[in-house]
Structures are given as structure tokens and as C-alpha cells.
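# Quick one: sequence and predicted model below, then my questions.
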Amino acid sequence: MKRLLVMLIACFLLGCAGVDVNHYARQGPTLDLPSYFNGTIDAWGVFQKRNGEVARRFKVEMRCSWVGDTGTLDERFVYDDGETQRRVWTLTRQADGSWQGRADDVLGVAVGRVAGNALHWRYTIKLPVDGTVYEVAFDDWMWLLDEQTMFNRSTMSKFGVNLGEVSLFFRKRS
């Protein structure tokens, strides 16, 4: 009985591991963060509750610039109810090729890895909801579709419980 229980727990934990970013190493086009996140980028997205209901829609204008291996992504959100928000990311390439990201509402440091056409980020954000600020974990994936277009899908969770998903399309301005 103990052996069966150990096997079930191991299967559960392995099932939670998810896809490794290196799975996309041979997928193109190759994502180069300083090349893609440079200039002005528009994005359109939705937040879906865990039951799939779209709870919010939004548009983002990103102004991106780089000095060496450090980039600034200035994001300006406009939600369907008129609310606005601004987040300024500072991205820094690490010696091992990974990326670190910092923003005022991110706890600690976002850690990301790129392989092929994919970027995988993990971070915790301070999310204000109805006057209370919650610490919410993001498992954030981005895939470059072509030179101008990227798709982003993030799952949000608290204590391992899925709260919902954010999906966005990014489009570079010509």
C-alpha cells in the first residue's frame, strides 16, 4: 500500500512539472529578446477566470529600449472598464544566458529562459483587487510567431491553486 501511495504522489508531482523551455530549442523563428522587444509594441489581451469566463479585456502599448544587455519595457495598460495601469520592466541578460526581470509590483526577481522561439518566465506579482493586494504566482510563456507577432499565455495561481489565465497577442509597429 505504501509503495502504491509513493507511486501516486510521484506521478502527481511529475505531472505538475510542465514543459521545459528547451522543448522549443529547435522551433523557429529564433527569439532574441533585445531584437523583438525594441521600439513600440502593441498588445491585446484577456484575463479568464479558472472556469474560462473572460473577466477583463485590455490593450497595452509597450515602449522598449536597450543599453547593452539591459532592456526597459514600459508597459501602459488600458482595461475595458477604463482603468489604466503602468508597469516598467528592467530585463537583464545573465552570464548563463538566462534573463532576470524587475518591476515595482514584482516580488523579488522574475527568472526567464529562452530556447528557440519560446520564453518562459516565473515570478510573483503584487495584484491589487478591491482594495486588497494579493501575492500571485505567474507561470508565463511567450512564443514568437513571426518577426512582428508574439503570443503570450500566463497562468496565475495562489498556493498552487489556479486562479485564471492571461492571454495576449503582441504586434511590433513597423
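Thanks, I have the structure now. In this text the structure is predicted, and so the values were computed from the model without any measurement.

# contacts and neighbour counts: CA atoms only from here.
Will do.

# where along this structure do the strands fall?
39-49, 54-67, 70-79, 84-93, 99-102, 106-115, 118-129, 132-144, 149-158, 161-172 (DSSP state E).

# Of all the ones you listed, which one is nearest His23?
Shortest distance between His23 and the strands of the chain, using CA to CA, is found for strand 106-115: 7.8 Å.

# packing partners for the closest one?
strand 99-102, strand 118-129 (3 or more CA pairs under 8 Å, 6 or more residues apart in numbering; DSSP states H and E).

# got a list of contacts for the shortest one?
Contact with strand 99-102 is made by 89-94, 108-113, as judged by CA atoms under 8 Å, 6 or more residues apart in numbering.

# Just name the most buried of the helices and strands packed on strand 106-115.
strand 99-102 (a mean of 21; mean count of other CA atoms under 10 Å).

# from the middle of its chain, how far away would that one be?
11 Å (CA atoms, centre = their mean, to the nearest Å).

# Alongside the first one, take a look at this:
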Amino acid sequence: MKRRLLLSSAAASTLVLGGCASQDINNYASEKPVLDLQQYFNGTLDAYGVFTDRSGAVVKRFTVVMRCTWSGDVGLLDEDFTYADGSTQKRVWRLTKLADGRYTGTAGDVVGTAQGQARGNAFYWNYTLSLPVDGKVYEVQFDDWMYLMTDRVMLNKATMTKFGVKLGEVTLSFTKR
């Protein structure tokens, strides 16, 4: 009985600790094609996405048209969202390229400064978003992972949390025109 309890505790500890582990951007350093944000996010892109809740149910479907330009190490990503219910939203990101594949970014509904880093075909992006829901505004955290699949297609999976509790996920497919 003691052995069974010990094994159960060890297994539970492994699951809990494993759930806290996060990806390491350096694991993607040798993946191809190499993602160059200034090249990929330049011109017009179309994106198709869903927001799913904790249970995996689709809560929102949307499309995005992105118009992206760069001037030196500063990029402007002008995003127009259209949701399945007909509502719209706009977000304009201002990205700054730093050394070692690192980026910072700001947008009107982003609290503070987003931090990101690119390695190989991947980009990791972390930020806090002011999210309006039913007349109130909540600050939620996003852990955003993007993976370049081809020179035209990128997949994006973002986890949204509040106080460390997962609220849902955003899944997007970007296509460069």
C-alpha cells in the first residue's frame, strides 16, 4: 500500500511539474525554413483563426488582413480582424528588432511591452493584452508560438492565461500574398 501511494505521488508530481514546463526557443535553432520576421511580415498577409475555451470548444472564428511594412529595424503590422458574428477589431503592432533574434513590440491594447525571440523557423512572443468582455476589461497573458512552414505559410498557437490559469487558445494560419 505504501509503495502504491509513493508511486502514485511520484507520477502525480511528474505530471504537475511537466505541466509547468515550457518550450525552449533554442530547440528550433536548426529548423528550416528560417523565419526572418522582417521578410515574412512584409506586404499583405491573410490569417484565419479560432479561439477555443478551456474545453477546446470554438468560441470565436475570425479572419485577419495584415498590412506590414518595415523601416530599418522598426516594423508596423496593421491588423484588421473580422469575426464570424460580423464584428470587427483593429490592432496595430510596432515591432523593434534587437540583437540575437530578439524583438519588442507595442500595440494600443497591449499592456507594457511585448517580448519575443526568433530561432530557426520559430518565433516566441509573450505579452499582456487588455481584453474587453461584457463591458469590463481584463488583462490576460498570451504565450504565442509561431512556426514558419513554407515561405508563404505560418502557423500560430497562443495560450491565454489569467493568474496562471489557462482560459483558452488561439490558433491561426497566416498566408502571405
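Good, I have the coordinates. Please read all numbers here as calculations on a predicted model, not as lab measurements.

# ok so, going back, which one of the helices and strands packed on strand 106-115 of the first structure lies closest to Gly15 of the first structure?
Closest to Gly15 of the first structure of these is strand 118-129 (CA to CA; 17.8 Å).

# Just list the residues touching Leu163 of the first structure, thanks.
By CA under 8 Å, 6+ apart, the neighbours of Leu163 of the first structure are 49-50, 155-157.

# roughly how far apart are the equivalent of Phe41 of the second structure over in the first structure and Val6 of the first structure?
Alignment note: Phe41 of the second structure maps to Phe37 in the first structure; criterion TM-score structural alignment. Relative to Val6 of the first structure, Phe37 of the first structure is positioned 45 Å away (CA to CA, to the nearest Å).

# ok, these two, which is more surrounded?
Higher neighbour count among Phe37 of the first structure and Val6: Phe37, with 20 against 11, using other CA atoms under 10 Å.

# Could you give the number of residues near the residue lying closest to that one once chain neighbours are set aside?
Leaving aside its chain neighbours, Phe37 of the first structure sits nearest to Cys64 (5.7 Å; criterion: CA to CA, 6 or more residues apart in numbering). Cys64 of the first structure has 20 neighbours, counted by other CA under 10 Å.

# wait, Lys162 of the second structure sits on Gln141?
Yes: between Lys162 of the second structure and Gln141 there is a contact under CA atoms under 8 Å: 6.2 Å.

# Tell me which of those two has more neighbours.
Using other CA under 10 Å as the criterion, Lys162 of the second structure and Gln141 rank with Gln141 on top: 24 against 13.

# and the gap between the closest residue to that one other than its chain neighbours and Gln23 of the second structure?
Distance criterion CA to CA, 6+ apart; nearest residue to Gln141 of the second structure, sequence neighbours excluded, is Thr128 at 4.4 Å. As judged by CA to CA, Thr128 of the second structure and Gln23 of the second structure stand 19 Å apart.

# Same question for Met149 of the second structure.
Computed as CA to CA, the Met149 of the second structure to Gln23 of the second structure distance reads 18 Å.

# Please apply the same query to Arg119 of the second structure.
Arg119 of the second structure is 12 Å from Gln23 of the second structure, by CA to CA.

# of these two, who's got more company?
Arg119 (23 against 9).

# The more buried one pairs with which position in the first structure?
Using TM-score structural alignment, Arg119 of the second structure sits opposite Ala115 in the first structure.

# quick one: contacts for that match?
21-26, 30-31.

# ok, and the most crowded of those residues?
Ranking the contacts of Ala115 of the first structure using other CA under 10 Å puts Leu31 first, with 23 neighbours.

# Spatially nearest residue to that one (excluding sequence neighbours)?
Asn117 is the one closest to Leu31 of the first structure (CA to CA, 6+ apart), at 4.7 Å.

# Quick one: neighbours of that neighbour, just the number.
21.

# Just give me the residue closest to the centre of the first structure.
Against the mean C-alpha coordinate of the first structure, by CA atoms, centre = their mean, the closest residue is Asp140 at 3.0 Å.
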